[in-house]
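Chemist: whatever this is, show me its structure:
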Amino acid sequence: MYLIGELAKQCNVTSDTLRFYEKNGLLVPSGRSSSGYRLYNDDNLAQIRFILKAKQLGLALDEIQELLAIRLEATKHSCAEVKAITQSKLNIIDEKIAQLTDIRLALKSINDACCGHVDEDASHCSILSALAELEEKKD
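Modeler: Just a heads-up that it's a prediction; the model follows:
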């Protein structure tokens, strides 16, 4: 059994992080000590590691909570349910990558068009002009 500080140290997170997960329903202590301290077991340790790995992959807390619920009752769920969650996240990431690619291309285009001369004052800067034109087209 672990106290909250010991579990936090094992997972390389803060006690506040564990309290946050508990408050948001991602973590349930396995019990309380006679003094009222939260107690955690190896299942809780594995659960925190699962949460941290899912966060590394960009999953939101609600998605992680859904995956944890499926994991706890795995025999009542299918792999298709789990895959639907990750596929949805992949679709969102693909959309963001496409948007960022478009932004990068537009920014590179106006950056490349700028002479960048130190001698020339910014009133003639093609980047400022391009941004102003984009704003006018937006309105």
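Chemist: from here on, just use CA atoms for contacts and neighbour counts.
Modeler: Fine.
Chemist: just say helix, strand or coil for residue 34.
Modeler: Assigned with DSSP: H, G, I helix; E, B strand; the rest coil, residue 34 falls in the coil class.
Chemist: distance check, it against residue 56.
Modeler: Noted for residue 34: a distance of 36 Å to residue 56, by CA to CA, to the nearest Å.
Chemist: neighbour count winner among these two?
Modeler: Using other CA atoms under 10 Å as the criterion, residue 34 and residue 56 rank with residue 56 on top: 10 against 7.
Chemist: pull the contacting residues for that one.
Modeler: Neighbour list for residue 56: empty [criterion: CA atoms under 8 Å, 6 or more residues apart in numbering].
Chemist: spell out the secondary structure type for the residue positioned nearest the centre of the chain.
Modeler: Nearest residue to the geometric centre of the chain (CA atoms, centre = their mean): residue 58, 3.8 Å. Here residue 58 is recorded as coil under three-state DSSP.
Chemist: second input sequence below; structure requested for side-by-side comparison:
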Amino acid sequence: MAKNYTRGQLARAAGVLAETVRFYEGRGLLREPERDSSGYRIYLGEDLRRLRFIRRAKELGFQLREVEQLLALRVDKQPDQADRVRFLAQSKADEIAARVRDLQLLEGRLRELVHCCEERVSTEECPILDALSKAGVSNDSAAATGR
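Modeler: The predicted structure is shown next:
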């Protein structure tokens, strides 16, 4: 006999919060479950597999609208759908690579500011506070450090 789950049991088994299960139901990512005679929602093994799929996709950086697309493609067994899945994954990888580059630039700017601040004793001359006070800090960190 297949195992059934309450909302809390399903959430624990999938490694998410019960509120997350409720939210995904509301978004249509999870089906509306049947209820037992006591009114408890009863989830099935397929619900657990689907919830784990959603959680893993989110961990890889997919947004919920993208997860919806992946779930639809998972159900659609047409041969050309594999290309669509590959395209979505490649697009997400490219997006993450761009974010990593942006974060590396931010890290470099912050390190420059920290380096300029190492010899300062007073916050009146602090290049970090000065840069944060000016508009365009992300683009003007070199100017703020006096370079």
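Chemist: just give me the match in structure 2 for the residue nearest to the centre of structure 1.
Modeler: Using TM-score structural alignment, the partner of residue 58 of structure 1 in structure 2 is residue 61.
Chemist: do residue 93 of structure 1 as well
Modeler: For residue 93 of structure 1, the residue aligned by TM-score structural alignment is residue 96.
Chemist: check the mean deviation of the helix or strand encompassing that match from structure 1.
Modeler: Following DSSP states H and E, one finds residue 96 of structure 2 within helix 81-117. Once the two models are superposed, helix 81-117 of structure 2 sits on average 1.3 Å from its counterpart in structure 1 (mean CA distance after the TM-score superposition for structure 1).
Chemist: what packs against whatever helix or strand comes next after that helix?
Modeler: Sequence-wise, the next helix or strand downstream of helix 81-117 of structure 2 (DSSP H and E) is helix 127-133. Here helix 127-133 of structure 2 touches helix 81-117, helix 141-144, going by 3 or more CA pairs under 8 Å, 6 or more residues apart in numbering; DSSP states H and E.
Chemist: tell me which other helices or strands the first one touches.
Modeler: Other elements packing on helix 81-117 of structure 2 under the criterion 3+ CA pairs under 8 Å, 6+ apart are helix 64-75, helix 127-133, helix 141-144.
Chemist: okay, the helices and strands packed on helix 127-133 of structure 2, which one's buried deepest?
Modeler: Among these, the stretch with the highest mean neighbour count (mean count of other CA atoms under 10 Å) is helix 141-144, at a mean of 17.
Chemist: by contact count, what packs against it?
Modeler: helix 81-117, helix 127-133.
Chemist: kindly provide the distance from residue 33 of structure 1 to residue 45 of structure 1.
Modeler: 17 Å.
Chemist: neighbour count winner among these two?
Modeler: residue 45 (18 against 10).
Chemist: isn't that one right up against residue 11?
Modeler: Yes. Proximity of residue 45 of structure 1 to residue 11 meets the contact threshold set by CA atoms under 8 Å, at 7.3 Å.
Chemist: in which helix or strand would I find the equivalent of residue 19 of structure 2 over in structure 1?
Modeler: The alignment partner of residue 19 of structure 2 in structure 1, by TM-score structural alignment, is residue 16. Using DSSP H and E, residue 16 of structure 1 sits within helix 15-23.
Chemist: quick check: that helix compared with structure 2, mean distance?
Modeler: For helix 15-23 of structure 1, the mean deviation from structure 2 after alignment is 1.0 Å (mean CA distance after the TM-score superposition for structure 1).
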